[in-house]
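> need a structure here:
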Amino acid sequence: MSKEETQMTRNETMVLEFVLEGFHVAQHLGKLLFLVHLLVYLASVMGNTLIIIITWTDPRLQTPMYFFLRSFSFCECCFISTVIPKLLSIFLFGDRAIHFTPCIIQAFFFLFLGSTIFFHMAVMSLDRYLAICRPLHYPTIMNPRVCFLLVFFSYVLSFVLITGVILKLSWLPFCGSNVIPHFFCDLGSLIHLSCSDTKSLDRMAFGVALLVLFTSVITAVFAYSNILISIMRLPSAKERQKAFSTCSSHLIVLSLMYGSCVFIYVKPKQTSRLESNREAALVNTVVTPLLNPVIYTLRNKQVHLALRDALSRVNFQK
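Here you go, the predicted structure:
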């Protein structure tokens, strides 16, 4: 082997460990940030778990809308659990190191579950459209088999799309800096660290992001524009208010998720704006999963009534 080949082999040695940069302020406020994020994480998991239990056990909530909400809450619990535990470890112990394989696995589950959540949002938008605009055909169209298949294909399509991106990412050589300027193994940050040509992966990631986000966006825009037209045609103001109240919670969640994700992922070059991506990612990984249970429980009269009845039964048994 020539001297040049030996040097090239040495330079392209696979990085076995990455270092998560996290947030600079965490060096001084680590324990405080640990406590805040721990409380938010526990509240998010408990809130989404409560939604799963209530919609599973209450006979009044055995409808397609709450079936999708239950699956959505399950995805949210898994999604935040891919990122927050490691972030808590960084805040408390300063443990920023993460090995190559766990890093790739974290990136996969973050993107896979995130994509699944967006496909769920598209399905939930379609469900609201059929319930309000096609009420006579709704029970026939949204039967249990169709509901199961919609959720199933949300997972399958996400798995297929993200597996291709992650496999291509895992084959990249990493031979320079191993510091990830993020608080988790972000796709754009990992692409930035590779010492090879990443143009094809950039294009692939951009295409997948467009497909996932804009499929969901287009479905939501189609659904809610038709819903708005149908609501405005209702003769009674009370009926209009009731119809819109069933969709308002979903619209709030949609705006939060789409805003941050479009900012992070829908750009042709995944390595641009890495610094600002951290703040935007916090909205998806910390803020939105916490707000979802609050929005869906406090703004939903049926869930609110089911919770009140469940608490009454618990108090009665005591």
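> when you work out contacts or count neighbours from here on, use the C-alpha atoms and nothing else.
OK.
> how about the residue lying closest to Thr219 once chain neighbours are set aside, what does it touch?
Counting by CA to CA, 6 or more residues apart in numbering, Thr219 lies nearest to Ala122, which is 5.7 Å off, once chain neighbours are set aside. Going by CA atoms under 8 Å, 6 or more residues apart in numbering, Ala122 touches 215-217, 219-220.
> what about Ala122, distance to Val253?
Counting by CA to CA, to the nearest Å, the gap from Ala122 to Val253 is 12 Å.
> quick check, the residue nearest to Thr219 in a strand?
No: counting by DSSP: H, G, I helix; E, B strand; the rest coil, Ala122 is not found in a strand; it is helix.
> number of residues surrounding Leu149?
Number of residues near Leu149 (other CA atoms under 10 Å) recorded here: 11.
> now do Ala280
Neighbours around Ala280, by other CA under 10 Å: 16.
> with Tyr138 instead?
For Tyr138, using other CA under 10 Å, the count is 17.
> just Val314 next, same as before
Val314 sits with 10 neighbouring residues when counted by other CA under 10 Å.
> secondary structure element holding it?
Using DSSP states H and E, the element containing Val314 is helix 301-317.
> what is that helix packed up against?
helix 26-57, helix 288-298 (3 or more CA pairs under 8 Å, 6 or more residues apart in numbering; DSSP states H and E).
> second chain to compare with the first, below:
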Amino acid sequence: MYGLLLRLSALDADAASALRVIGFYDVLVEQSASVDVILQRTAALAGCAVGLRRADTPHGRRADVNTPVHDGTPPIWARIRAVPEEHEVWVERLGAELPLDDLLLERFALASSVALSRRQRDVEVMDGPALLRLAIDSTADETRRRSALNRMGLTPNGVVHVVAADGAPDAVDVLARQAGHLLARASVDTVHALVFGGPVSTTSGVPTGVRAGIAAPHPAVSLPDAWREAGIALRYALPSRHDHPPYSLDEAVAVRYAALGGFGLLAERMSPEAIGEVADVRALDGLADDPAGEELLHTLEVVASTESIRRAATILHLHHNTVAHRVARAEKVLGFSLAEPYSRSRLMLALVLRRLRDSAEPA
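Predicted coordinates for the structure are as follows:
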């Protein structure tokens, strides 16, 4: 595909063609187009790959005709033009130059300069929480996100640990102080985003009513990925019932994404509507309607995660006959015996799906 620029170059009226290119970029400036949009539109106009590199980053942003904007650097054959403040743009046209290439580079550079300046002004007026919300936003312009990182004092390749916490703000404050070296914090709707400079620890406790999802370590430039992981882990977490440890696995007050394995994929792919169609989940809903439903479901979760009713009774601090009686009641509603092969795995899957359905609002 040779692109619009080649078609314009073939016109007899050179001045008219030039005016069309100038108008093309004037519209982008008037629309306050982001750097990524300018890159995508320029690639379509030129019919080849183009890019932009800021002075403060080793890698630039690159777009091709049929490729989304991504990181990249100019090849040796690229035509490069400096943008004010030491940025640069380039066009990767192989073969002979087109008559309008010089004009395209000039207007591409000017439009990019306007977008970069506007982005910098926008970021400079943001406070700490607003900067973090921008930095974790996967839909935000990449250059604006990198500027936010810079304003926050985070180097793109510096490792950070992200937590999504749900609970009363004062209680989340306590968690933020206790969990590690806090670098940044912001509220995102009803969830709190916490960014730490080192590993996250819950050995000092998770305040009552707070639950947390902990992402795997990521470089700061990948904060959107870390935030997504923390939100998925949060969906598996349960509110803390006591301020001080120890916490058993079934309490799930702080869930780490790295420990979820394939269950993380379930959270991303299973909709609440699809989960609601699972007969085992509906059976658990029936058990939950019992006056002692919460206690019964907690018992089933411990039973599903252990090798025997006797072991579950030890964890629950109950007599094994009490646990056996609860299991027998549940089996009548579930329609299968927990003594059957794979039945505990089937029960655990139903419990997991039900928890996901009930925490369907993403962080």
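> quick check: TM-score for this pair?
Overlay of the two chains. TM-score (TM-score structural alignment, normalised by the length of the first structure): 0.21; 118 aligned residues with a CA RMSD of 7.0 Å.
> okay if I get the helices and strands packed on helix 301-317 of the first structure as CSV plus mean neighbour count and distance to Met232 of the first structure?
Listed next are those as CSV, based on neighbours: other CA atoms under 10 Å; distance: least, CA to CA, whole Å:
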stretch, mean neighbour count, distance to Met232 of the first structure
helix 26-57, 17, 30
helix 288-298, 20, 24
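> turn those into JSON lines, including distance to Phe100 of the first structure.
Conversion of those to JSON lines gives the following (distance: least, CA to CA, whole Å):
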{"stretch": "helix 26-57", "distance to Phe100 of the first structure": "23"}
{"stretch": "helix 288-298", "distance to Phe100 of the first structure": "27"}
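> buried residues of stretch 86-99 of the first structure, list them for me.
86-88, 90-92, 96-98 (16 or more other CA atoms under 10 Å).
> who are the neighbours in contact with the spatially most central residue of the first structure?
The centroid of the first structure falls nearest to Gly114 when counting by CA atoms, centre = their mean (3.4 Å). Contact analysis of Gly114 of the first structure by CA under 8 Å, 6+ apart lists Phe79.
> quick one: what helix or strand has it in it?
Counting by DSSP H and E, Gly114 of the first structure is part of helix 100-133.
> quick one, strands of the stretch 151-300 of the first structure?
Secondary structure of the stretch 151-300 of the first structure, counting by DSSP state E, counting those that start in this stretch: strands at 179-180.
> ignore what I typed, I meant the stretch 251-363 of the second structure.
So, for the stretch 251-363 of the second structure - with DSSP E, counting those that start in this stretch - the strands run 254-256.
> same check, this time on the stretch 51-200 of the second structure
Under DSSP E, counting those that start in this stretch, the stretch 51-200 of the second structure gives strands at 60-64, 67-72, 79-83, 87-91, 159-166, 182-188, 191-196.
> out of those, flag the one nearest Thr314 of the second structure.
strand 159-166 (30.2 Å; CA to CA).
> and that closest one, what other elements does it pack with?
Looks like strand 159-166 of the second structure contacts strand 191-196, strand 211-214, strand 218-219, helix 223-236 (3+ CA pairs under 8 Å, 6+ apart).
> which strands and helices lie in contact with the last one?
So that's helix 223-236 of the second structure. Short answer (3+ CA pairs under 8 Å, 6+ apart): helix 223-236 of the second structure packs on strand 159-166, strand 211-214, strand 254-256, helix 263-269, helix 343-358.
> ok, back up a step: how much space separates the residue nearest to the centre of the first structure from Arg70 of the first structure?
Separation of Gly114 of the first structure from Arg70 of the first structure (CA to CA): 16 Å.
> again with His304 of the first structure
15 Å.
> and Tyr258 of the first structure, by the same measure?
In this view, Tyr258 of the first structure and Arg70 of the first structure are 20 Å apart by CA to CA.
> neighbour count winner among those two?
Neighbours were counted for Tyr258 of the first structure and for Arg70 using other CA under 10 Å; Arg70 has more, 21 against 17.
> who are the contact partners of Gly30 of the first structure?
By CA under 8 Å, 6+ apart, the residues touching Gly30 of the first structure are 90-92.
> one step back: next, format the contacts of Ala122 of the first structure as CSV and append distance to Ile295 of the first structure.
Output for these, formatted as CSV (distance: CA to CA, whole Å):
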residue, distance to Ile295 of the first structure
Thr215, 24
Ser216, 20
Val217, 20
Thr219, 21
Ala220, 18
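> nearest to Ala281 of the first structure, out of the helices and strands packed on helix 301-317 of the first structure?
helix 288-298 (10.1 Å).
> against which helices or strands is that closest one packed?
helix 26-57, helix 64-81, helix 237-265, helix 301-317.
> so for Pro139 of the first structure, which of these sits nearest?
Using CA to CA, these put helix 64-81 closest to Pro139 of the first structure, at 9.0 Å.
> show me what that closest one is packed against.
Judged by 3+ CA pairs under 8 Å, 6+ apart, helix 64-81 of the first structure is in contact with helix 26-57, helix 100-133, helix 144-170, helix 288-298.
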